[in-house]
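Engineer: attaching a predicted model along with its sequence, questions to come.
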Amino acid sequence: MQRPALFLCVMVTMLVAAPGAIARDSLGMFGRWGAFRDAGVPRCYAIAMAHAGRGDARGDFQPYVDVAWWPKRGVRGQLHVRLSRRPGDGPITLTIGDQSFRLVGGGGEAWAADERMEAAILAAMRSASGLRISARGGNGRGFTDHYDLTGAPTAMDAAAMGCAGAR
């Protein structure tokens, strides 16, 4: 099975296994990213799963990054990260090219510290080939989740358009 087909199968399986997944509409697959709409909420999002690197051990969670639009809440382009492990004390750092951002979060989740940081991250995602998120786990060992940004700009645009008329 080719990588894009495998990725699509995993994404579909992940969405079907999630509660309420039946309400989600696919807006398309774009490279390593998918775009979806949940009209019942309403919300739309672009999402990608981390790709495994050499030596990666199984973590606590299936890591992913999503960028979401929640029209009723007035939220546009909200970055959310599901880390592969629960972080311990210390920073959670998202790196895109030569830019680094210190995220906030806990319990395996992370977000941009504020809207200004979020805008800078989304802009950087549009012109980079990948990003990585690094932290230290509760055991003190460092870990890094890697993401391919191929298709991210198009998936983000599709998600934004998917919720453009929703109120």
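Structural biologist: Received it, and whenever you're ready, just let me know what you need.
Engineer: rest of the way, CA atoms for contacts and neighbours
Structural biologist: Noted.
Engineer: identify the residues contacting stretch 64-76?
Structural biologist: 41-50, 77-83, 156, 159-160, 163-164, 166-167 (CA atoms under 8 Å, 6 or more residues apart in numbering).
Engineer: buried only: go through those residues for me.
Structural biologist: Listed as buried from the contacts of stretch 64-76 are 42-50, 77-83, 156, 159-160, 163; burial here means 16 or more other CA atoms under 10 Å.
Engineer: wait, G142 sits on T93?
Structural biologist: No: if you go by CA atoms under 8 Å, G142 and T93 don't touch, sitting 11.3 Å apart.
Engineer: pretty sure G140 contacts G88?
Structural biologist: Yes: contact between G140 and G88 holds when scored by CA under 8 Å: they sit 6.9 Å apart.
Engineer: please identify which of these two sits among more neighbours.
Structural biologist: For G140 versus G88, neighbours defined as other CA atoms under 10 Å are more numerous around G88 (18 against 12).
Engineer: how about the contacts made by the nearest residue to the more buried one once chain neighbours are set aside?
Structural biologist: Distances taken as CA to CA, 6 or more residues apart in numbering place G138 nearest to G88, at 4.0 Å, with adjacent residues excluded. Going by CA under 8 Å, 6+ apart, G138 touches 86-89.
Engineer: could you flag which of the residues you listed are buried?
Structural biologist: For the contacts of G138, a burial check counting by 16+ other CA under 10 Å picks out 86-88.
Engineer: from these, which is closest to L131?
Structural biologist: P87 (18.1 Å; CA to CA).
Engineer: wait, that closest one sits on G137?
Structural biologist: Yes: here P87 lies in contact with G137, judged by CA under 8 Å, at a distance of 4.3 Å.
Engineer: next, the one to line up against it:
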Amino acid sequence: MRQFDKKLFNLFYLILVLGACVLALGWSSNLVLASGIKAANTFGGWSVHVMGQKKQKVCYIHGKPKKSSGNYAIRGDSYIQVVHRLKNKVRNEVSITAGYTFKKGTEVAVKISDQTFKLFTDGETAWSKTASDDASLVAAMRAGTKMIVTGRSSRGTLTKDHYSLVGFTAANRSIDKSCGYKN
């Protein structure tokens, strides 16, 4: 009799654990859906994301470097984002996050082919000075094949992040379409 009780208990426990897993998976996927962010597609190393609806819609591209160099002990994630925000009439706003705090007063150099763009820094992020600078940088990214981002940390460490631009043009066209911009 006791052996039967143990088997029944094990079966009950297994059903309980499986049920909890199913509920947890359903709940976590609902959280992603509730956040309103959807990954629309990936083009090369560039992922496209869309969140919000109608005039509140935000569409952005996210890319990570293929290679990073520099003599640093600890560094967080580095990435580039290109954002459209309909509410603010923002198109192709470029931001570069370094994974460290930039040295105060320094600029980030972005080299694509024979062009170099200078971005100002604030904390861990670098930005173009004007919307026109963003447009020029995005045009170069669409025309190029690789990009090197050079920055200096608050500790003086020089870093270089190497990005592939393969797929960037398709990703940029995708956010244009998702946010209702003509190419």
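Structural biologist: Perfect, I can see it now. Because the structure is a prediction, the values reported are computed rather than measured.
Engineer: G142 and T93 of the first structure: who's more crowded?
Structural biologist: A direct count of neighbours by other CA under 10 Å for G142 of the first structure and T93 places T93 higher, at 18 against 13.
Engineer: separation between the alignment partner in the second structure of the more buried one and Q3 of the second structure?
Structural biologist: With the correspondence set by TM-score structural alignment, T93 of the first structure lines up against A109 in the second structure. Going from A109 of the second structure to Q3 of the second structure by CA to CA, to the nearest Å gives 72 Å.
Engineer: what do you get for L18 of the second structure?
Structural biologist: From L18 of the second structure to Q3 of the second structure the distance is 23 Å (CA to CA).
Engineer: more crowded one of the two?
Structural biologist: Ranked by neighbour count (other CA under 10 Å), L18 of the second structure and Q3 place L18 first, with 12 against 8.
Engineer: what's the match for the more buried one in the first structure?
Structural biologist: Going residue by residue (TM-score structural alignment), L18 of the second structure aligns to a gap.
Engineer: what ranges do the strands span in the first structure?
Structural biologist: 24-30, 33-38, 43-49, 64-70, 75-82, 92-96, 99-106, 109-111, 130-136, 142-148 (DSSP state E).
Engineer: and the first one, which residues are buried?
Structural biologist: Within strand 24-30 of the first structure, the residues that count as buried by 16+ other CA under 10 Å are 24, 26-27, 29-30.
Engineer: what is the aligned counterpart of P42 of the first structure in the second structure?
Structural biologist: That one, P42 of the first structure, aligns with K57 by TM-score structural alignment.
Engineer: thought its match was touching V50?
Structural biologist: Yes: K57 of the second structure lies in contact with V50 (CA under 8 Å); the separation is 7.1 Å.
Engineer: ok, the most centrally placed residue in the first structure to I92 of the first structure distance?
Structural biologist: In the first structure, the centroid-proximal residue (CA atoms, centre = their mean) is V65; its distance is 1.2 Å. Distance of V65 of the first structure to I92 of the first structure, given as CA to CA: 14 Å.
Engineer: what residue in the first structure is paired with H162 of the second structure?
Structural biologist: Using TM-score structural alignment, H162 of the second structure lines up with H146 in the first structure.
Engineer: I'd say its match and L131 touch.
Structural biologist: Yes: contact criterion CA under 8 Å: H146 of the first structure and L131 qualify, at 6.0 Å.
Engineer: what's the single longest helix in the second structure?
Structural biologist: Using DSSP state H to define each element, the second structure has its longest helix at helix 2-35.
Engineer: mind listing what's buried in that one?
Structural biologist: So for helix 2-35 of the second structure, nothing qualifies as buried (16+ other CA under 10 Å).
Engineer: angle of it against strand 46-51?
Structural biologist: Helix 2-35 of the second structure and strand 46-51 are oriented at 80 degrees to each other (axes from the mean of the first three to the mean of the last three CA atoms, to 10 degrees).
Engineer: got the angle between helix 2-35 of the second structure and strand 37-43?
Structural biologist: If you take the same axes, to 10 degrees, helix 2-35 of the second structure sits at 80 degrees to strand 37-43.
Engineer: what is helix 2-35 of the second structure packed up against?
Structural biologist: For helix 2-35 of the second structure, there is no helix or strand it packs on, judged by 3 or more CA pairs under 8 Å, 6 or more residues apart in numbering; DSSP states H and E.
Engineer: so what corresponds to the residue nearest to the centre of the first structure in the second structure?
Structural biologist: So, by TM-score structural alignment, V65 of the first structure is matched to I80.
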